[in-house]
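>>> quick one, structure for this:
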Amino acid sequence: MPELPEVETVRRGLEPVLEGARLSRVRQNRPDLRFPFPDRFVERLDGATVLRLDRRAKYLLFPLSTGETWVTHLGMTGRFTLEGREVGAFEDEAPSGGKHEHVSLSAMKDGAVTRLGFADARRFGFMGLIPTDQVEAHPWFAGLGPEPLGNGFSAAHLAQAFKGRKQNVKVSLLDQRIVAGLGNIYVCEALYRAGVSPLIAAGRVSRPRLEVLTTQIREVLKDAIAAGGSTLRDFANAEGGQGYFQHSFDVYGREGEPCRNPACAGEVRRVVQGGRSTFWCPSCQAR
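Predicted coordinates:
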């Protein structure tokens, strides 16, 4: 599933085309994805102008001139695609882009028209239209923790959230109520960089170590965004390109391989925690 860096990469790829663009010729090719599309989805999008492009956790948010926000979750295999066209290229509807494309439309900005498609082979993604002034109160967003790249995320926040918590720190960091948007890959990488064992109880991580951990969470996310995210199976950005951060993984997916720390003679191990594979170096991340 695309994690925060991949979703942010998609947002940045769409922003130059969609921010300030007027949407038209919207086509919905099926009644549902993971959930049904909103009532009158096509009519509510058609003619709207995208005011800006935001991201909250792993959601893309496009506030519209209509007072609603178009929300998209990519699920496992969802992806947006862009295809440039000259003005007036679409005389009727934007053309469909294959059997797995479920939404298509055209976006006009600065006299140019771009075709936008959304495909999702496994249909675990979903879309919604929410009144913009009610987004934060919506069940999808209510209760989410702070953004790991925002000012609300700090060692003090983690210390409070982890206080007395017996659950291991790895699974705790995946709790979206504690911090929003973190996923399995980047939690493994951040814990390795911080030298924190994924097996230790969250409530037992010291304050100095939490300072290091919060810094490394931010750094690994920034590094991944700079590399365009990670492509393991299906992720591609809006231009169809792949991310490259997978080539920089220190531990994720490297079970049995030597630790990348030159001073360490250990190897990467794997354990299942909360139904997810955790990769770590027991020597560098001793409890």
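>>> hey, let's count contacts and neighbours off CA atoms from now on
OK.
>>> show me where this protein has its strands.
Taking DSSP state E to define them, one finds strands in the chain at 22-28, 54-56, 59-63, 68-73, 79-85, 101-109, 112-119, 126-131, 269-273, 276-280.
>>> which of the ones you listed sits closest to residue 158?
Nearest of those to residue 158, taken as Cα to Cα: strand 54-56 at 19.0 Å.
>>> same for that closest one, what does it pack against?
On a contact count with 3 or more Cα pairs under 8 Å, 6 or more residues apart in numbering; DSSP states H and E, strand 54-56 meets helix 4-18, strand 59-63.
>>> which outside residues touch that strand?
By Cα atoms under 8 Å, 6 or more residues apart in numbering, the surrounding residues in contact with strand 54-56 are 7, 8, 11, 60, 61, 62, 63, 147, 180, 181.
>>> I'd like the structure of this one too, to check against the first:
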Amino acid sequence: MPELPEVETTKTSLLPLIGQQVKSVTVHESRLRWPIPEDLQRLQGQKLLKLTRRSKYILAEFERDRMLWHLGMSGSFRLCEAHEEKRKHDHLIIQFNDMQLRYHDPRRFGCILWWDAETESKLLAPLGPEPLSDAFNAEYLMQKLKNKQVGIKVAVMDNHVVVGVGNIYATESFFNLGIHPAQPASSLKPHQVEKLVVEIKRILKQAIDLGGSTLRDYTNAMGENGYFQQTLLAYGRAGEMCVNCETTLENLKLGQRASVFCPQCQPLKKVSTTASIKRGKIK
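As a prediction, this is how the structure comes out:
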């Protein structure tokens, strides 16, 4: 599934469309996670004014309408010439002045929706802060974790806590800090939470700089691969040797996700049942 760095990279690769006018809209398959709106033709004649990102949604603002796009499990956008052959699973084609925007999604878990009051309320309003924003800081995260007994990896991958910290980047962050992914979230000490916030921001920034991760067939809208996967130290390496201690990396399931870790470098620490939590700090 494309994660935050891949979505950010995709959004950036679509910026050549800014200022261009929609000439036509063709829907080849409307059955995505939610049906593509039947009145999508109303985009015709409108210029694309702005592209932003919220969590893993790309937000497109036209002259009169706004749209919310999500890549789902296997979705991707690409920019191409009109004469290029349509591929299987190209479900939506928007013709702009001098290029086409095509949405490709074999598994059809993505979404193409109007960004209106309903989608704002249901899909955007419940989200936590952006991980690269000032709102995501150690004080905030301590408050969110202080009563959570789930594993810390499950907690930081909860979009109500913070958005966009997907499996790849969470796995790498915990490995680099020596934190076991199943460590109860409320048991982390303040200094650990502070380091975790810093590391998550560093990993995500690095991934964006490298164009995201191409593990299967991810490319941005220009057809370019990401290169962050070349730096992976833990994710996808279960059964291989730890780069730090040469212990065999192990895998466990947390929140239905594979969680690779080093049992030597990331020991699961015992939590005292008498530990008291006061004012957001673990004593």
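>>> just to revisit the earlier point, indicate which one of the strands of the first structure is closest to residue 162 of the first structure.
Nearest of the strands of the first structure (Cα to Cα): strand 269-273, 17.4 Å.
>>> how close does the aligned residue in the first structure for residue 69 of the second structure sit to residue 84 of the first structure?
Matched by TM-score structural alignment, residue 69 of the second structure corresponds to residue 72 in the first structure. The spacing between residue 72 of the first structure and residue 84 of the first structure, counted by Cα to Cα, to the nearest Å, is 22 Å.
>>> re earlier: leaving out sequence neighbours, find the closest residue to the match of residue 69 of the second structure.
With sequence-adjacent residues excluded and distances taken as Cα to Cα, 6 or more residues apart in numbering, residue 72 of the first structure is closest to residue 127, at 4.5 Å.
>>> same check, this time on residue 171 of the second structure
Once flanking residues are discounted, residue 171 of the second structure sits nearest to residue 235: 5.9 Å by Cα to Cα, 6+ apart.
>>> residue 267 of the second structure now?
With sequence-adjacent residues excluded and distances taken as Cα to Cα, 6+ apart, residue 267 of the second structure is closest to residue 180, at 5.8 Å.
>>> the aligned residue in the first structure for residue 54 of the second structure: neighbouring residues, count only.
The alignment partner of residue 54 of the second structure in the first structure, by TM-score structural alignment, is residue 56. Number of residues near residue 56 of the first structure (other Cα atoms under 10 Å) recorded here: 18.
>>> from residue 281 of the first structure, how far out is the equivalent of the residue nearest to residue 171 of the second structure over in the first structure?
Under the alignment (TM-score structural alignment), residue 235 of the second structure maps onto residue 252 of the first structure. Between residue 252 of the first structure and residue 281 of the first structure the distance is 10 Å, computed by Cα to Cα.
>>> ok, the closest residue to residue 73 of the second structure other than its chain neighbours to residue 22 of the second structure distance?
Of all residues not flanking residue 73 of the second structure in the chain, residue 1 sits nearest, at 4.3 Å (Cα to Cα, 6+ apart). Look at residue 1 of the second structure and residue 22 of the second structure: by Cα to Cα, they are 29 Å apart.
>>> buried residues, stretch 215-231 of the second structure. List them.
Across stretch 215-231 of the second structure, burial judged by 16 or more other Cα atoms under 10 Å covers 215, 218, 219, 220, 221, 225, 226, 227, 228, 229.
>>> sorry, wrong one. I was asking about stretch 97-109 of the first structure.
Of the residues in stretch 97-109 of the first structure, 97, 100, 101, 102, 103, 104, 105, 106, 107, 108, 109 count as buried by neighbour count, 16+ other Cα under 10 Å.
>>> just put those residues in TSV and tack on distance to residue 265 of the first structure.
Below are these laid out as TSV (distance: Cα to Cα, whole Å):
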residue	distance to residue 265 of the first structure
97	50
100	47
101	48
102	50
103	51
104	52
105	54
106	55
107	54
108	57
109	56
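>>> what's the farthest-apart pair in those?
100 and 109, at 26.5 Å, using Cα to Cα across the buried residues of stretch 97-109 of the first structure.
>>> separation between whatever residue of the second structure lines up with residue 235 of the first structure and residue 238 of the second structure?
Matched to the second structure by TM-score structural alignment, residue 235 of the first structure sits across from residue 218. Distance, residue 218 of the second structure to residue 238 of the second structure, using Cα to Cα: 22 Å.
>>> now do residue 58 of the second structure
In terms of Cα to Cα, residue 58 of the second structure sits 33 Å off from residue 238 of the second structure.
>>> what do you get for residue 44 of the second structure?
49 Å.
>>> ok, these two, which is more surrounded?
Taking neighbours as other Cα under 10 Å, residue 44 of the second structure and residue 238 compare with residue 238 leading, 18 against 15.
>>> that one contacts residue 249, correct?
Yes. Residue 238 of the second structure is within contact range of residue 249, at 5.0 Å (criterion: Cα atoms under 8 Å).
>>> tell me, what's touching these two both at once?
Both residue 238 of the second structure and residue 249 are in contact with 260, 261, where contact means Cα under 8 Å, 6+ apart.
>>> what range in the second structure does stretch 175-195 of the first structure sit on?
Under TM-score structural alignment, the match for stretch 175-195 of the first structure is residues 158-178.
>>> between the two ends of the matching stretch, how far is it?
End-to-end distance of stretch 158-178 of the second structure (Cα to Cα): 21 Å.
>>> which residues sit against it?
3-4, 55-56, 126-131, 136, 141, 144, 153, 155-157, 180-181, 195-196, 199-200, 203-204, 232-235, 257-262, 265-267.
>>> and the residues you listed, which of them are in helices?
If you go by DSSP state H, the contacts of stretch 158-178 of the second structure have 4, 141, 144, 153, 155, 156, 195, 196, 199, 200, 203, 204 in helices.
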